[in-house]
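Chemist: Quick one, what's the 3D model for this:
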Amino acid sequence: MYNSKPHQEHDLDRLHQQMLETRLAVLVTYGEQGLLASHIPVLVDTGEGEFGTVYGHLARANRQWQVLEQGTEALLVFAGADAYVSPSYYPSKLDNHKVVPTWNYLAVHAYGAAEVIQDGPGLLDIVSRLTDRHEQGRSAPWTVADAPSDYIDGMLRAIVGFRLPIARLQGARKLSQNRSAEDIEGVRQGLASSTDPLNLQLAAHMRAL
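Modeler: I've put the predicted structure just below:
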């Protein structure tokens, strides 16, 4: 992705945190069928491999898994909070009207070649871990074992899993770092005064600049 130097994020812990906080990733591949993209929940194992490893699954009817099976590079997009930045947030506008709107956002791109998983135990492990992650915190968490085993076996036959060791990571943390300290604070205050949850999230991130 295009990412100017002031907005590049290289801190691995921050990159991993953004990935873990993203509930739905976008898997992008390119093959004989052209560009394909699927919106899927994934597991990010930050301790496996140099940059981490991503696990997920696709419906068997989704032909994208066949592209993964070929071992070509795939892209996973982890989009974070985003917000419109009005020129009116900049105190410098009072002295110089040469300002325009922009957009602040957080994003991580993870690249790698995936291994397709089709065996029952491997698939069961992926869906069980995914379920446990998203059921965590509920007063009565549902588990895969709560469903009849023959039903689960049938459902597993309808999906294909994947394991994607991350070969490289790109992170964008666009929080007005190319502006003056006064303008950055103006943007932070402007976003913090909003009732929009995403604006408030970005304002919180800007406090750490």
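Chemist: From now on I want contacts and neighbour counts done on CA atoms only, so please keep to that.
Modeler: Fine.
Chemist: Could you identify the helix or strand that succeeds the helix ranked longest in the chain?
Modeler: For the chain, the helix that runs over the most residues, judged by DSSP state H, is helix 120-135. Next helix or strand after helix 120-135 toward the C-terminus (DSSP states H and E): helix 149-156.
Chemist: Off-centre distance for that next one?
Modeler: 29 Å (C-alpha atoms, centre = their mean, to the nearest Å).
Chemist: so how far does stretch 34-52 reach from one end to the other?
Modeler: Distance between the boundary residues of stretch 34-52 (C-alpha to C-alpha, to the nearest Å) amounts to 27 Å.
Chemist: Actually, stretch 84-98.
Modeler: 18 Å.
Chemist: And for stretch 87-106?
Modeler: End-to-end span of stretch 87-106 (C-alpha to C-alpha): 20 Å.
Chemist: So the most centrally placed residue in the chain: helix, strand or coil?
Modeler: Of all residues in the chain, the one closest to the mean position by C-alpha atoms, centre = their mean is F78, 1.6 Å from it. Following DSSP: H, G, I helix; E, B strand; the rest coil, we place F78 in the strand state.
Chemist: what about it, distance to V28?
Modeler: 11 Å.
Chemist: what do you get for A167?
Modeler: Taken as C-alpha to C-alpha, the span from A167 to V28 is 15 Å.
Chemist: again, but for L198
Modeler: Distance from L198 to V28, by C-alpha to C-alpha: 24 Å.
Chemist: Would you do the same for the sequence below? I want to compare the two.
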Amino acid sequence: MYCPAAFRQDDLPTLHAQMRSSGLAIVTSSGAQGLQASHLPLLLAPEEGEFGTLYGHFARANPHWRDLASGAEALVVFSGADAYVHPGWYPVKAEHGKVVPTWNYIAVHARGQAEVFDEPERLLQLVSRLSDRHEQGRAQPWAVEDAPRDYIDAMLHAIVGFALPIRRLEGKWKLSQNRSEADQAGVCAGLATSASPRDHELAAQMNPTD
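Modeler: Next up is the predicted model:
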């Protein structure tokens, strides 16, 4: 990921928090079948390894897992808030007009080689943890145990799990840090007037104390 120094985010807890907040990650790799990309919910185990370990599963019918099983490196992309930046939000536009549109965004890239597994008990633990995470806070949270065990066993046979120790972790917080304080304030104010909740999310990232 191209990442000028002004936008680089190296704080591990901040990177992990963004990874957890991204509901769906994009797992990519290149192998015998060419480029592959799968959209998957993942679990992060921050205590495992230098940068943490990611856990997830593919449908067994998805050929992507075979590339990971053969040792292909995976790139996992976690996308955060993003927003178009209107040039008129920069105060300097009125001074000299030398401004252009851009896009602000937050992204985390994780790389590593995965261990693929299909042991039923290990898969059961994985899908239980995934379900518990996303059912938190619901009035009547669903649990794997709510479904008949023979049905769950059949579902487990239809998936393949993986554990991906992160070997390299990159974060990019492109939040107008390369602009003057006045321009940054103008962008933040412009985003705050938008009707898009995602624009408001990005504005909050630019002004975390507000």
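Chemist: How alike are these chains, TM-score-wise?
Modeler: With the length set by TM-score structural alignment, normalised by the length of structure 1, the two chains reach a TM-score of 0.98; 209 aligned residues with a C-alpha RMSD of 0.9 Å.
Chemist: and A25 of structure 1, how many residues sit next to it?
Modeler: 21 (other C-alpha atoms under 10 Å).
Chemist: Could you do the one 3 residues further on as well?
Modeler: Number of residues near V28 of structure 1 (other C-alpha under 10 Å) recorded here: 18.
Chemist: residue in structure 2 matching it?
Modeler: Alignment note (TM-score structural alignment): V28 of structure 1 maps to T28 of structure 2.
Chemist: which residues does that match contact?
Modeler: 35-38, 74-76 (C-alpha atoms under 8 Å, 6 or more residues apart in numbering).
Chemist: Now a ChimeraX select for only the buried ones of those residues.
Modeler: Per 16 or more other C-alpha atoms under 10 Å, the buried members of the contacts of T28 of structure 2 correspond to this ChimeraX selection:
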select :36,38,74,75,76
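Chemist: What is the most widely separated pair among the contacts of T28 of structure 2?
Modeler: L35 and V76 (13.2 Å; C-alpha to C-alpha).
Chemist: just the strands in structure 1 please.
Modeler: Counting by DSSP state E, residue ranges of the strands within structure 1 are 8-9, 25-31, 34-40, 43-45, 53-59, 73-85, 102-113, 115-117, 159-165, 168-174.
Chemist: and those as JSON lines, adding distance to H205 of structure 1?
Modeler: Output for the strands of structure 1, formatted as JSON lines (distance: least, C-alpha to C-alpha, whole Å):
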{"stretch": "strand 8-9", "distance to H205 of structure 1": "13"}
{"stretch": "strand 25-31", "distance to H205 of structure 1": "21"}
{"stretch": "strand 34-40", "distance to H205 of structure 1": "25"}
{"stretch": "strand 43-45", "distance to H205 of structure 1": "22"}
{"stretch": "strand 53-59", "distance to H205 of structure 1": "25"}
{"stretch": "strand 73-85", "distance to H205 of structure 1": "10"}
{"stretch": "strand 102-113", "distance to H205 of structure 1": "10"}
{"stretch": "strand 115-117", "distance to H205 of structure 1": "35"}
{"stretch": "strand 159-165", "distance to H205 of structure 1": "28"}
{"stretch": "strand 168-174", "distance to H205 of structure 1": "9"}
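Chemist: For V67 of structure 1, which of the ones you listed is the nearest?
Modeler: strand 25-31 (6.1 Å).
Chemist: quick revisit: just give the nearest non-adjacent residue to the match of V28 of structure 1, would you?
Modeler: Spatial nearest neighbour of T28 of structure 2, chain neighbours left out: A37 (4.3 Å); criterion: C-alpha to C-alpha, 6 or more residues apart in numbering.
Chemist: Please apply the same query to L68 of structure 2.
Modeler: Using C-alpha to C-alpha, 6+ apart, the nearest residue to L68 of structure 2 is A114, at 5.9 Å.
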